[in-house]
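**Student:** got a sequence here, can you model it:
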Amino acid sequence: MISNLHYISQPSHTDNILAACDAGCKWVQLRIKNETPDKVMPVAEAVKKICDRYQASLIINDYPQVAVAVEAAGVHVGKLDMTVAAARAITGNDMIIGGTANTLADILQHVQDGASYVGVGPYRFTTTKKNLSPILGLGGYQSILQALKEKHIVIPVIAIGGIMPEDIPGLMETGIHGIAVSGMITHATDKQAVVKRIYEQLKQLPTWSH
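**Tutor:** From the prediction side, this is the model:
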């Protein structure tokens, strides 16, 4: 079951993941960029223990061999990193694998490669990413979701990229499965209240599905 709220970690990863789990996040992605698997492994082991304690699913960004070693729930591969198919070859069939996408073509490739979900973005400009793909905005999600519907393709779409609490209702109206956030939780003074509010907003079904 793919959660509708994904928390993406920022340095310092262990502290931020502990705080996010403590605030109620049930799906955590450890996102460490441009490091060797040896450097990522101890952090992954530490955060896996935290996630287990809080019964949260841990997804490792970019390092399938680390995900297998620590028995994480899954892997997420970036747009410029390895393909979902290549990650799947390392993890086997049972692991959750997500892929980053910016266009309908990206999503279709991930679906073909056997992705469990797709992270689609960016919704708006974000400083978290170095190589930012074209901004999608609400209209971008509407057209992508509409195209998937017409092709009868069902895959959980997770919106990502500078999303604010007030953006959530409009995004959910497009038919996305959920959202991925980083700074909104990392920088919140009352993390628990923010997480609770996000979950409540995500529960509100879009008007077209009533």
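
**Student:** rest of the way, CA atoms for contacts and neighbours
**Tutor:** Will do.

**Student:** how many other residues sit next to G114?
**Tutor:** G114: 17 surrounding residues under other C-alpha atoms under 10 Å.

**Student:** was I right to think it contacts A87?
**Tutor:** No: between G114 and A87 there is no contact under C-alpha atoms under 8 Å: 10.1 Å.

**Student:** need the overlap of contacts for these two.
**Tutor:** With contacts taken as C-alpha atoms under 8 Å, 6 or more residues apart in numbering, G114 and A87 have I97 as neighbours in common.

**Student:** where along this structure do the strands fall?
**Tutor:** 5-8, 27-30, 57-61, 74-77, 96-101, 117-120, 157-160, 178-181 (DSSP state E).

**Student:** quick one: the third one to strand 96-101, angle?
**Tutor:** Taking axes from the mean of the first three to the mean of the last three C-alpha atoms, to 10 degrees, strand 57-61 and strand 96-101 form an angle of 50 degrees between their directions.

**Student:** follow-up on the earlier one: what would the strands of the chain look like in a markdown table with distance to K48?
**Tutor:** Shown next, in a markdown table, are the strands of the chain (distance: least, C-alpha to C-alpha, whole Å):
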| stretch | distance to K48 |
| --- | --- |
| strand 5-8 | 14 |
| strand 27-30 | 10 |
| strand 57-61 | 7 |
| strand 74-77 | 12 |
| strand 96-101 | 15 |
| strand 117-120 | 21 |
| strand 157-160 | 22 |
| strand 178-181 | 19 |
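
**Student:** before we go on, could you also do this sequence so I can check it against the first one:
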Amino acid sequence: MIDKLHYISQQPSNGTHLTAIKAALSAGCKWIQLRVKDQPESTILEYALEAQTLCAKYGAKLIVNDHPEIALKAGAYGLHLGLQDMPIAEARQIPGSQIVIGGTANTFEHIEQRVAEGADYIGLGPYRFTKTKQKLSPILGLEGYREILEKVRSAGINIPIIAIGGIEPDDIAAIMQTGVHGVAVSGAITHAVDATQTTQYIYQQLNTTALKEA
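**Tutor:** Coordinates of the predicted model:
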């Protein structure tokens, strides 16, 4: 089951990725993606091993960004791959068939590609400009999501699609109405004044929209 809320780790001003992950877990996040850039693999592995321990303690799932070998060594639940990373089919051979693998997409054609590659879910974005990601793909906005999700439905594609990229809590109700499965956030929780309250509000927005659809 792919959670509706994905927390993407980022280094806060007063700590490390692990500091941010622990705070997100304490706030109630259940799907944690460890996304560490420009660090040695040995450092990322240390983060992943500790993050997996933290996730197990809180009953959450750990997803490792970019590194299939690290996902395997850490015993992570899943792996997330960007468009420029290793192909999903190739990456799946490293940790095995049981691991969940998500793939990034920016267009409907990318979604078709990811489905063909065997992705379990898709991170579609960016919704708006974000400093979290370098080499940002074209911004989609609400209209972009509407157009792409309409094509997805018309093509009979059934895969969880997670909106990502600069999303704030008050954006979520409108984004969910486009037909996405859920959202991924980073700064909205990392920099929240009250991370627990913010996480609860986000889940409320996600679940209220889901109830309206049902």
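
**Student:** now compute the TM-score of the two chains, please.
**Tutor:** In this superposition the chains share a TM-score of 0.97, using TM-score structural alignment, normalised by the length of the first structure; 210 aligned residues with a C-alpha RMSD of 1.2 Å.

**Student:** map K130 of the first structure onto the second structure.
**Tutor:** Under the alignment (TM-score structural alignment), K130 of the first structure pairs with Q134 in the second structure.

**Student:** over to Q146 of the first structure?
**Tutor:** Alignment note: Q146 of the first structure maps to E150 in the second structure; criterion TM-score structural alignment.

**Student:** number of residues surrounding whatever residue of the second structure lines up with T91 of the first structure?
**Tutor:** Mapped onto the second structure by TM-score structural alignment, T91 of the first structure lines up with P95. Neighbour count for P95 of the second structure, taken as other C-alpha under 10 Å: 19.

**Student:** how close does P95 of the second structure get to E69 of the second structure?
**Tutor:** Distance, P95 of the second structure to E69 of the second structure, using C-alpha to C-alpha, to the nearest Å: 7 Å.

**Student:** swap in E117 of the second structure?
**Tutor:** 19 Å.

**Student:** end-to-end on stretch 10-19 of the second structure?
**Tutor:** Per C-alpha to C-alpha, stretch 10-19 of the second structure runs 9 Å from first to last residue.

**Student:** how much space between the aligned partner of L202 of the first structure in the second structure and V183 of the second structure?
**Tutor:** Aligning on TM-score structural alignment places L202 of the first structure opposite L206 in the second structure. With distances taken as C-alpha to C-alpha, L206 of the second structure is found 8 Å from V183 of the second structure.

**Student:** longest helix anywhere in the first structure?
**Tutor:** For the first structure, the longest helix by residue count, based on DSSP state H, is helix 37-53.

**Student:** equivalent range in the second structure for that one?
**Tutor:** So helix 37-53 of the first structure sits over residues 41-57 in the second structure, by TM-score structural alignment.

**Student:** superpose on the first structure and give me the mean offset of the matching stretch.
**Tutor:** Aligned to the first structure and superposed, stretch 41-57 of the second structure gives a mean residue distance of 0.9 Å (mean C-alpha distance after the TM-score superposition for the first structure).

**Student:** show me what that stretch is in contact with.
**Tutor:** Stretch 41-57 of the second structure has contacts (C-alpha under 8 Å, 6+ apart) with 17-18, 21-22, 25, 30, 32, 34, 36, 61-62, 64, 70-71, 73-76.

**Student:** among those, the buried ones, what's the PyMOL command?
**Tutor:** Buried members of the contacts of stretch 41-57 of the second structure, defined by 16 or more other C-alpha atoms under 10 Å, are picked up in PyMOL with:
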select buried, resi 17+18+21+22+25+30+32+34+36+61+62+64+70+71+74+75+76
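
**Student:** among the contacts of stretch 41-57 of the second structure, which ones are in helices?
**Tutor:** Among those, the ones falling in helices (DSSP H) are 17-18, 21-22, 25, 70-71, 73-74.
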